[in-house]
Structures are given as C-alpha cells and as structure tokens.
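Engineer: sequence plus predicted model, see below.
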Amino acid sequence: MANNTSGTNASCAYNFKVVLLGEGCVGKTSLVLRYVEDKFNDKHITTLQASFLNKKINIAGKRVNLCIWDTAGQERFHALGPIFYRMSNGAVLVYDITDEDSFQKVKNWVKELKKMLGNEVCLAIAGNKIDLEKERTVAIEDAEAYAVSVGAKHFLTSAKQNRGIEELFLELTRRMMERAREADQKASSLKRSGSARRNIVVVDDEVPAAGPRAGCCAGQAS
C-alpha cells in the first residue's frame, strides 16, 4: 500500500486522513460537525462533492491531527469517491439504523475501499440515528457480525444526542496510530536488513578444479 501517513516527526505528531462514506441523509455531515465543532443542526445538510475539517487531539502524550473528509452520498457523486478516499488511513462508514438499504450500501463502500487501499486502511462502521431506536430496521447483531467479518469496529451513534461519536473517533485514531507504528517498525527492519545484506561477502564455492590433486582434496574435505 502507498505511504498513507506522514508518519511521526520529532515532536511525536501524527497526521491522518479519515474519510466518511455512506448514502445521502444518513447523517455523515451531522456526525463530523458534532465531533469537530460540537454543533448539531436539525435541518438536513446536503454535502456537494466533499468538504473537510481538521481536528487536533492528544492521545497518550502524542499529538494527532485528523483531516476528516465528508463526502457526498448522492448517487451522482459516487464516481468521485475514489478521488476523495485514496491515500486515506481510516474510513468511517455511516448508515442509518432506520434504513436497511443504507446498511447494504455500506458493504459496497467497504469493497471499494479494500480494492483501492487493501487491508491497511482502518475501518469503523457507524450505525447512526440511535435516537430513533423505535424505528430501527437494521439488527445490531447483523451489523456487528458484518463489521467483524471485514475487520472493522462497529459503533452506535447519534449526532443529535452526541452519543458514541467521541468513542468512535478515539478508537479509530488509536488503531491508525498502531498501524503507523507497525509500518515504521517494518520499514526500519527492512532498512537494517538491507544494510546487513550489503555487508555480506558472497563467496563462490564452486572453485574450479586445478588438476587431480584439487579433485582429491575436494573429496576429502567432507
């Protein structure tokens, strides 16, 4: 996978790109606005193409900058998806718990993400609008089982009630940090092994025979 993170610098700062994906009207924009600005608007906000917000947090003494891309869910914008989610470190796939179709569409987004980014991208699935629990059509058990099957974490969220959102982004960020450390360790290991290989002298053990005497010695050497 391409180098998705800028890694860490001397001040232990991480920079991660996170993309929000899901159908229109599932609450992606409301979710990210609640997380970044602690705001909620009852009126539906339509995202055209994509917009992004930054959120700076501190985890275990390490500074993290999240660049969160909020993408449009309307069908006519789907073709633009790859432009916005390439080079992402993490993805939040949002569905509306009262809309079964929006949950099924999440599966298509996951397939696209894995096709483009492989298994390196960290995934979180958000069952949004749990303030409408009485209207639920997506079983929690089904959503959680699916999340496990694709290596994702499942969260229940409500932008209106500010529930589950902080936990979602905190867990996703921790996983991205762990993935970045693993990538750094792997790169360092490869670098060290590369240096070691450069110090190895390759000896050709197929010494040409210089006559009967050499052949005899070769036979006794074993």
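Structural biologist: It's in.

Engineer: from here on, just use CA atoms for contacts and neighbour counts.
Structural biologist: Will do.

Engineer: contact partners of stretch 20-27?
Structural biologist: Contacts of stretch 20-27 from elsewhere in the structure, counted by CA atoms under 8 Å, 6 or more residues apart in numbering, are 28, 44, 46, 68-75, 91-96, 102, 105-106, 109, 128-129, 159.

Engineer: in stretch 7-14, what's buried?
Structural biologist: G7, T8, A13, Y14 (16 or more other CA atoms under 10 Å).

Engineer: between which two of the residues you listed is the distance greatest?
Structural biologist: Looking at the buried residues of stretch 7-14 by CA to CA, the two members farthest from one another are G7 and A13, with 8.0 Å of separation.

Engineer: grab the nearest non-local neighbour of I45.
Structural biologist: T29 (6.9 Å; CA to CA, 6 or more residues apart in numbering).

Engineer: another one to put next to it:
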Amino acid sequence: MASVSALDKYKLVFLGEQCIGKTSIISRFVHGIFDDTYRVTIGIDLLSKIINVEDQTVSLKLWDTAGYERFSISMPGCIRDSSVAVIVYDVTSRQSFLSTTKWIEYARTEIGSDAIIFLVGNKADLVDKR
C-alpha cells in the first residue's frame, strides 16, 4: 500500500464461503465485541471504521459479503474498486480452506492482478473441532 496520508480512504472486501465468520471478524474489529449468535448476511453489509496509522487518520470501509452463491451476482460491482480483499476460511472446515483458491482467483479477476489479498483462518479457538 502507498504511504498513508491524512483522511485516506480504503475499501476492504471480505470474501469466503458461508458460515465461516466473516461478519464476526468485522464486528469484532469495528465494535470490539464478539457476538456468538449467528446472523446470515444477505447480499452485502457495509461497516466503517476510522483508525490512526503512523499519526495519520485512515477511513476504512469494510464490505461484508454473503458466502451464498445466490447473492454472488451483486458482488462484482462492490469488489472492483476495493483496495484489499480479505479471503476468510474456517480452520475447522477443510472444504472452506480448499475454496479459498476460488475466492483468490475471483478477487484477482475483479480487483486486478496487483490486488492486495490477505488469507485469514478463522475459528482458531475451536481446537477440538480441527
């Protein structure tokens, strides 16, 4: 990422299969709480957070996408101008990890080959289910 200047804005899109905890990660980051009740994301949700990075103010727009195929038609429009793609998988689900290849490819196609992509393993606290 380029050097951060005052009031820079970055759009982060969270991608991955359904029920892997994308919403929980975003909620924890934005609100500082973990809610263990399950809530299905329908389409796309948007949350914002302003943070300080090296004495600069940065505005983050966090796009929470549904992992269900039936909502995938609305994704390309929201992904294309993203700064970062966060690909999330559930460490207790081998299938969700294997699907990350598809999501990484999707992010590269929609954002561009120079996309900044993070791969995040979620639910690491569920050691007994690994």
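Structural biologist: Nice, thanks for sending it over. All of these numbers come straight from a predicted model, not from anything done at the bench.

Engineer: on that earlier part again, could the buried residues of stretch 7-14 of structure 1 be laid out in TSV, adding distance to M177 of structure 1 and secondary structure?
Structural biologist: Compiled in TSV, these are given as follows (distance: CA to CA, whole Å; DSSP: H, G, I helix; E, B strand; the rest coil):
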residue	distance to M177 of structure 1	secondary structure
G7	9	coil
T8	9	strand
A13	10	strand
Y14	8	strand
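
Engineer: tell me which element the one residue sitting closest to the centre of structure 2 is part of?
Structural biologist: When CA atoms, centre = their mean is applied to structure 2, the residue found nearest the centroid is F14 (1.7 Å). Element membership for F14 of structure 2, per DSSP states H and E: strand 8-15.

Engineer: trace I33 of structure 2 over to structure 1, please.
Structural biologist: Aligning on TM-score structural alignment places I33 of structure 2 opposite K39 in structure 1.

Engineer: now its match: closest residue in space that isn't a chain neighbour?
Structural biologist: K39 of structure 1's closest residue in space is L33 (CA to CA, 6+ apart), at 5.7 Å.

Engineer: now do the contacts for the residue nearest to I45 of structure 1.
Structural biologist: I45, T47, D70.

Engineer: among those residues, which ones are buried?
Structural biologist: In the contacts of T29 of structure 1, burial by neighbour count holds for T47, D70, counting by 16+ other CA under 10 Å.

Engineer: now, which of the contacts of T29 of structure 1 sits nearest N58 of structure 1?
Structural biologist: Taking CA to CA as the measure, N58 of structure 1 sits nearest to D70 out of the contacts of T29 of structure 1, at 22.0 Å.
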